[in-house]
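Engineer: Next one to model:
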Amino acid sequence: MTIDRDAIAFTVKLESDGNKGTLKMESMMSSATLTLYTGENVVLKTVEYAGNNAVTEDLTGCRHDGGVLMPQQKTCTEGLKYKVCSAEGNLEDGDCSGQGGVCRIDPSSKVTQCMQARRCALVGPMVVDFTGAKGRVPDLCSYTLLTTPSFSFKAELRDRLRTDVGFLHRLNLTLTDQEETTVYTIGPGLQVQKDDSPVELGAQAEDGAPSFALNGASWMLIKVPFKGDSVLAAYDGNAVVSFSAFEEAEATSSPFEGLCKDVSKVEEERDDENSPESCEEVQEQPEDESIDCPARTKLCDDLLSEDVVSGCSGLSNYRSAFKDACVELQCKYPEDNLCSFIGGLSNLCDAQTGGASQESARCAGHGCGSALCRDSEFCQASRCRCRAHVLKAFNDRDTVCEEQKASVSVPLCLLTEKSLDEEDLHLNEDGDTCKGTLDEATESLVFSFDHEAKCGTEVKVGEDRIEYHNQVQFDSSSGSGVVSRKSSFSLGFSCFYSQPALKTISFKTKGAEGLQAAIKGSWPYEVKVGMFSDKQLTKPIDFSKGVRRNKMIYISMETDGLDGALLLMKADDCYATDQEGTGGLKHPLISGGCGNSQDSTIKVFPAKNNKGTVMRIKMFQFKGKKNVFLKCKMKLCVASSPGCQPDCDSADSGNRKRRRSVETHMIDEDDAGYFVLRL
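Structural biologist: The predicted structure is shown next:
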């Protein structure tokens, strides 16, 4: 062909023989550039001409798929395979399986070549590393999954339906350069934060910064720039993260470290600095005998079939590791996690092909995507459920009984599972003071009652305790309308005062009072016993000098920690004896809360503020005996109940007129429940 441009002419001659071709160019110009294009307007070759000499160029090449390959040029066709044009212009088949792994265009050089594929995944507690080996994270700590000199991915694990099986809770990406460190937190609900500030998904990333984009409703794709290429992480915001990276086929060492490189180094890769305290101390649970392991094994085998990785050559060993990990987890854990394994393996395939797998029909609706749960919850099939340790703490709960107040906590996650609102629950009485109070730190509702806000508290009197009982409740049959989609709820809780069970008090011989804690029950209180020479209880007796016979003394038996308006402590039965143990002589002092009507020197009256009993007695001595012991049995009673405060004056009025000499007789009863004073 001859081209005349501005009266300056040059001639181009093309000759071809099969796949071979030759171009000759002559021109009167001192220099010229000729660019040849294919039919698809793709540059085939650029020819530079200088001087008056003719230029000859070799245009040998190969036609493929509507385009042209020059000699030694490759193009990827399927996974590990490629087409290459030989020096003679012949199109030949190639395979990367023996040259590193996959056929891929190197983003830095733009050259198609065989590259080493690095693949890794964390599914629940199971890890499949670069070599296809599987392992298990044994606890609920933080672990380094993948790290390089410029970035690292770390996983935080939490419990779900079992306290001894951890699942991915949060993914932390840290970028490090010479000037600063940047931390990205990717948490439940596919929420991303950069140094505690929200990150917009899909936004254009700055140079050198990672990008975050949604892939459908259930997956997030994270691209981290690395050596002119990118490391790709796929995260479902719930339980699975998979990593894909590529290196030159000739690379002799890898820049990657972490569990993805070697899953056997679990101890070395635990991140103690960022792990919760005692996270390695797992609360083991018994095996779940309801799990049909053979049936679940067959499911793992059937669903993790070759179809999942069809078109992804080189993933067969990963599929086998995924299947083994699936069986190990499915035979231990009650929740069906098959879709997590399918999703994790599919994403490794997608990273290789650049495509997007279709969601398995079985897994439709199983993802959580942007579903956001509380810290005490986890997501399962777009529903928020209580974590195992929260339910265990609730089932092992104790009512908090302190300062005459009873409290119990109900986890908010339990309300979510039962489709209840915070306002639905109340105590026996439904009022503002009988509703729960939100405790944000523990993510729970706290219900309580005391002597002022009783909220319908019931009092039950038993032989060994007085119990105050209430319950957190919701009746699904209440309210307007004829239908209800909420569950009924009833949680009883109580606090009690134990009846005193004192055995012996060693009375202080120098000092004002003897003090002994009387209670082992839920609400603590104390009994104070003192001896005084005056009714006002202001003059303690000094026993170091002894006490004369016929001296009137006042014995105070009071309580500290009881509300006198509700409960009274009374001396129910007291007597004097000549022996510290059982047996011996006995002289009755108090019976049924009243003084011995046959001994006019004995008087019983309430202590100040109704906090106990004061007994007046004139000192005496058993004939022929050296020691006198006072034994008393105390009793709690409800102040408003009949008989709690006996009318001793009325009972004594007739008896004292017929006063007779005091009789002493042998003891023939057990002393259990009495306290003993040596006089």
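Engineer: From now on I want contacts and neighbour counts done on CA atoms only, so please keep to that.
Structural biologist: Fine.
Engineer: Quick one: distance of stretch 353-364 to the chain centre.
Structural biologist: 30 Å (CA atoms, centre = their mean, to the nearest Å).
Engineer: residue boundaries of the helices in the chain?
Structural biologist: Under the criterion DSSP state H, the chain contains helices at 266-269, 293-303, 316-330, 338-353, 388-395, 412-417, 648-652.
Engineer: Can you list the buried residues in the third one?
Structural biologist: Within helix 316-330, the residues that count as buried by 16 or more other CA atoms under 10 Å are 318-330.
Engineer: what's the answer for the first one, then?
Structural biologist: Applying a neighbour-count criterion of 16+ other CA under 10 Å, one finds 266, 269 buried in helix 266-269.
Engineer: What of stretch 560-576?
Structural biologist: So for stretch 560-576, counting by 16+ other CA under 10 Å, buried means 562, 564, 567-576.
Engineer: Stretch 272-288 now?
Structural biologist: By 16+ other CA under 10 Å, the buried positions in stretch 272-288 come out as 272, 275, 282.
Engineer: Find the nearest non-adjacent residue to the last one, please.
Structural biologist: Ranked by CA to CA, 6 or more residues apart in numbering and with sequence neighbours excluded, the top spatial neighbour of Val282 is Asp164, at 5.5 Å.
Engineer: right, and that neighbour touches Glu284 too?
Structural biologist: Yes: using CA atoms under 8 Å, Asp164 is in contact with Glu284, at 5.3 Å.
Engineer: what ranges do the strands span in the stretch 451-600 of the chain?
Structural biologist: Listed in chain order, the strands of the stretch 451-600 of the chain (DSSP state E, counting those that start in this stretch) span 458-461, 465-474, 489-498, 513-517, 526-532, 552-560, 567-577, 585-591, 594-595.
Engineer: nearest to Leu157, of those?
Structural biologist: Closest to Leu157 of the strands of the stretch 451-600 of the chain, according to CA to CA: strand 489-498, at 31.3 Å.
Engineer: residues making contact with that closest one?
Structural biologist: Strand 489-498 has contacts (CA atoms under 8 Å, 6 or more residues apart in numbering) with 399, 401, 406, 408, 425, 464-475, 519-524.
Engineer: next one: stretch 318-326
Structural biologist: 126-128, 132-135, 297, 300-301, 304-306, 309, 337-338, 341, 345.
Engineer: Try it again at 6 Å.
Structural biologist: Applying CA atoms under 6 Å, 6 or more residues apart in numbering, the contact partners of stretch 318-326 are 132, 134, 300.
Engineer: Distance check, the residue lying closest to the first one once chain neighbours are set aside against Asp398.
Structural biologist: Read that as Gly132. If the residues on either side of it in the chain are set aside, Gly132 comes closest to Tyr318, at 5.1 Å by CA to CA, 6+ apart. To Asp398, Tyr318 is 48 Å away according to CA to CA, to the nearest Å.
Engineer: and for comparison, fold this next one:
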Amino acid sequence: MTIMFCFLLYLPAFGLLTGSAAMYQAFTSSGEMNISSCPITYFGQKYEKVYVSLDANKFAFCFNSLYSPGIQNDCILMSGGAADRGDLTVLTRKIPPGSGVHQLLPHLKHAGSCVNVIPLKNSQDDEVEQVELGNFGAQAILAIKTYSGYTHTEVEADSQVNSQTVSKLKFQISETNTGVIADVSGCRLSGVVYKTNTTTYDQDTCSAIICDVYGVARVVSDCGPMEHCQGDGSCAARNVCTVAGSTVIDINGKVHTVPDRCGYTLLSPGSIPGLKVYGVFQERRRKDVSFLNNVVLRLDGAGVKVSLEQGGRVKLNGDVLKLNATAQVFSGVELSKDKTGVTAKISTSNGMVFVFFDGDKALIQLSGTVQGLCGGSSKSFSGEKVAEYSSAGCEVPHDDTANSTINCDTQAKWCNLLKQAPFTACHNLISPEPFVTACTNTLCKYPAVDDLKCKLLETYTMVCSKQGNVKVEDWRTKTSCYAQNSCQDKFCSDHEFCGQKFYGGEPRCFCRAIFASKYRSESSYGEPTACEHSSAAVTLANCLLEEEGIDYSALHLNDQTCKGEMKDETHMVTFKFDSSRTCGTVVKANDSKIIYKNTIMTQNNSIVGHIYRHDRVHIDFSCFYNQPDIKSLAIKLKQSSVDQQITSGAWIYNLTMKAYTDPLLLGTIESSTNIQMNERIWVVLKTEGLDENVVQFVTESCWATNQPSPSGNLRYDLIIKGCPNPADDTVTIENNGRGPYNVFSFKTFQFTGLTGDVYLHCKVQLCVMQGGNCVPKCSQAGRWRRSIMSSYEDENPALITMAWTY
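Structural biologist: Modelled structure (predicted):
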């Protein structure tokens, strides 16, 4: 490269710019000068420091560090002289009109420039030479003026980039005594320097590198976006593979029909080592026809996985990315998204792979070798199946009843429109035959819903446009295929797909056929009722509800404030209640069962006047539990307490008994407690773990024996059928049947003629609330009745035994 130069015709006091000094720095022998107030762009690289070193043979002005032979640096090396010191002054002002700078760089503006002035002096402080580095944005100039102290007959200026000479100029003293300037502007791209206002062509990349007059470089490729350079200056079309519905049209134009709902290798390592592209297929409205569901790109060596999914969602190693029409690079993959779909591009020195996916079809373009289904692999589909992307049972065939509304001849006639105008504009570029075959195969098996007929024609026009930049004019008008509402940014769950209920309708999520079949066969909307102790939940599929025109948000339980909650990920709607929020649940009981019942129904406010816009819904669901068994527990009086866990069917609870010496229940009876005859004691029986809104605790009976066995020969009754023994006025009972605990008291006694332990036994039972309460109704005769339907007199009670001695 040759640097342009000219003599400075008008340089008052030689300064390229005039004005007061903005900065002043001095140095001896060498120095690091701060030029941040007037940075220099030297052949495309901006610098804010200049390193000056002086000796008798060479003056060096470098920008990375002080000059040292053998070290890469950007420098201007000039012939030396008697100077051994100098200083730096930065001036800023307008360029004088008509100056030599304008003759050298006529495109410069008159304002906004600065210059670094570096006078070089000898030890007697006489000026030997002055060097100026002028800043003009992306451009820069070098100006030189010598004085009488300069002893050589010429001045040499060697401009270097990365220690390699870019230009070497020699000026005679007669020139430099007046002053000269040279352009040190240029462009730098990938380490290569280019001259301003030049164009350099690279046959290896089929690209022109343009370095404009302002020192800004750009690369312009001769090849289109779907072409690749063959290394000799010529461009060739890339290989194209198309996946639409359940068909793969490989680079040779051969049509393959995907037989199931598994994941397959579309592209395996070829020109880009480690790159694999997979296609994952799933059913939609029919169980026996699959559609491309998502595309996965993997760079195994780099551990990168990019998933192009339904609705235009893109994930990188599992994380959702936010994309727009401006291409962004993530882990070596260039990604963008617009209203038509998502684009992924991977470029290396070996080749390029381009993938476009819009939720229905994928276009894969690539250079170099091709393997996998897109390469017309000789392997069978089973050979290309990928376990990682194939769900269990995905290969199991399903046979649906043939759709009687499909006329295959009519559909074939439709698909053959691709052989006619206006599609003929693409025939010289892409044969329509494989696309006609793919279209016919699909429409002969699958109903023409979700704008499928038009999407199959659109596949051909898309390939034509992206491959050869050919636009098929007015094809939508001539086929009445008007643009429909897009499924972009409509996210459905794994068991759903995006479609249209009717032509031109808003897109929504429909149930996949296999998922829905198990519910449709049972005429249900979702899973069976999940019952737990005192709670129940019903989970419905929103896509099944929408099939019937039911808006889940308009549904509620008996209590209208209890509505369904839908999970964003699964779109399953759950209605539930428990003991803390009963939601109007009705609890009933019979001799053996406890029944919890609620209803999912339509919200009343969905009815306006004499009309309503939702079908009336009435879904009853119930949970059945066995009545809780009555258990027994024994305790000696002088123990502080007994605690026993009891399991009775679905019921698990703790039953405890404690004895006290005072009514405030502060003095617990221990083994060392001295109990006197005719002394009143208080006994507390308590349950934990039961829902007291449904089940109450009742002490049915208590009695004393002189033996540990509750059926001992000697027996004295304290509580009979929930009431104090009317023959013993010392017995009291509180809170019986009112909650999870009760308290009774009595005065101690001994059996006549006997000494030693006296044992107290109690039967306790659980009472299910139903339309009344569980409080025993005591009469003077000591009888009682319950205001509930269930009966438990004959069931095995819980037995508690206490003993005391005197």
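Engineer: Now the TM-score, please.
Structural biologist: With the length set by TM-score structural alignment, normalised by the length of the first structure, the two chains reach a TM-score of 0.54; 527 aligned residues with a CA RMSD of 6.5 Å.
Engineer: Which one of the strands of the stretch 451-600 of the first structure lies nearest to Val483 of the first structure?
Structural biologist: Per CA to CA, nearest to Val483 of the first structure of those: strand 465-474, 14.9 Å.
Engineer: With the second structure overlaid, how far apart is that closest one on average?
Structural biologist: Compared with the second structure after the fit, strand 465-474 of the first structure shows a mean deviation of 4.1 Å (mean CA distance after the TM-score superposition for the first structure).
Engineer: Kindly spell out which helices and strands sit in contact with that strand.
Structural biologist: On a contact count with 3 or more CA pairs under 6 Å, 6 or more residues apart in numbering; DSSP states H and E, strand 465-474 of the first structure meets strand 458-461, strand 489-498.
Engineer: Tell me which of these sits most buried.
Structural biologist: Among these, strand 489-498 has the highest mean neighbour count (mean count of other CA atoms under 10 Å), at a mean of 18.
Engineer: distance from that strand to the second structure after superposition?
Structural biologist: Once fitted to the second structure, strand 489-498 of the first structure is off its aligned match by 5.5 Å on average (mean CA distance after the TM-score superposition for the first structure).
Engineer: next one: that strand to chain centre, how far?
Structural biologist: Centre-to-centre, strand 489-498 of the first structure and its host chain are 27 Å apart (CA atoms, centre = their mean).
Engineer: and the angle from that strand to strand 567-577?
Structural biologist: Orientation note: strand 489-498 of the first structure sits at an angle of 30 degrees relative to strand 567-577 (axes from the mean of the first three to the mean of the last three CA atoms, to 10 degrees).
Engineer: Starting from Cys211 of the second structure, give me the distance back to the residue most central in space within the second structure.
Structural biologist: The residue lying closest to the centre of the second structure (CA atoms, centre = their mean) is Val320, at 3.0 Å. Per CA to CA, Val320 of the second structure is found 39 Å from Cys211 of the second structure.
Engineer: Quick check: of the buried residues of stretch 560-576 of the first structure, which lies closest to Thr353 of the first structure?
Structural biologist: Thr353 of the first structure lies nearest to Leu562 out of these, by CA to CA, at 75.3 Å.
Engineer: and the closest one, what is it in contact with?
Structural biologist: Leu562 of the first structure neighbours (CA under 6 Å, 6+ apart): none.
Engineer: From Val461 of the first structure, how far off is it?
Structural biologist: According to CA to CA, Leu562 of the first structure and Val461 of the first structure sit 16 Å apart.
Engineer: repeat for Gln193 of the first structure
Structural biologist: Distance of Gln193 of the first structure to Val461 of the first structure, given as CA to CA: 57 Å.
Engineer: Pull the number of nearby residues for the closest residue in space to Lys345 of the second structure that isn't next to it in sequence.
Structural biologist: Counting by CA to CA, 6+ apart, Lys345 of the second structure lies nearest to Phe354, which is 4.5 Å off, once chain neighbours are set aside. Neighbour count of Phe354 of the second structure, defined by other CA atoms under 10 Å: 19.
Engineer: got a list of what Phe354 of the second structure touches?
Structural biologist: By CA under 6 Å, 6+ apart, Phe354 of the second structure lies in contact with 344-345, 364-365.
Engineer: Then Arg385 of the first structure?
Structural biologist: Per CA under 6 Å, 6+ apart, neighbours of Arg385 of the first structure: 377-378.
Engineer: which one in the second structure is aligned with it?
Structural biologist: Counting by TM-score structural alignment, Arg385 of the first structure corresponds to Phe510 in the second structure.
Engineer: Which positions within stretch 446-464 of the second structure qualify as buried?
Structural biologist: Buried, per 16+ other CA under 10 Å, within stretch 446-464 of the second structure: 446-447, 450-464.
Engineer: so what's the closest residue to Ala607 of the first structure other than its chain neighbours up against?
Structural biologist: Nearest residue to Ala607 of the first structure, sequence neighbours excluded (CA to CA, 6+ apart): Thr613, at 4.9 Å. Counting by CA under 6 Å, 6+ apart, Thr613 of the first structure touches 557, 570, 606-607.
Engineer: If we use 8 Å, what do you get?
Structural biologist: By CA under 8 Å, 6+ apart, Thr613 of the first structure lies in contact with 556-558, 569-571, 604-607.
Engineer: Tell me the counterpart of Lys528 of the first structure in the second structure.
Structural biologist: When the second structure is aligned by TM-score structural alignment, Lys528 of the first structure is paired with Leu655.
Engineer: dump the residue contacts of that match.
Structural biologist: So Leu655 of the second structure contacts 633, 643-646, 685-688 (CA under 8 Å, 6+ apart).
Engineer: is it true that Leu425 of the first structure touches Ser478?
Structural biologist: No: taking contacts as CA under 8 Å, Leu425 of the first structure lies outside contact range of Ser478: 11.9 Å.
Engineer: Just want to know which of those two has more residues nearby.
Structural biologist: Ranked by neighbour count (other CA under 10 Å), Leu425 of the first structure and Ser478 place Leu425 first, with 24 against 11.
Engineer: What separation do you get for that one and Asp236 of the first structure?
Structural biologist: Using CA to CA, we find Leu425 of the first structure at a distance of 35 Å from Asp236 of the first structure.
Engineer: With Glu429 of the first structure instead?
Structural biologist: 45 Å.
Engineer: With neighbour numbers in mind, choose between those two.
Structural biologist: Taking neighbours as other CA under 10 Å, Glu429 of the first structure and Asp236 compare with Asp236 leading, 26 against 17.
Engineer: Map the more buried one onto the second structure.
Structural biologist: Under the alignment (TM-score structural alignment), Asp236 of the first structure maps onto Asp358.
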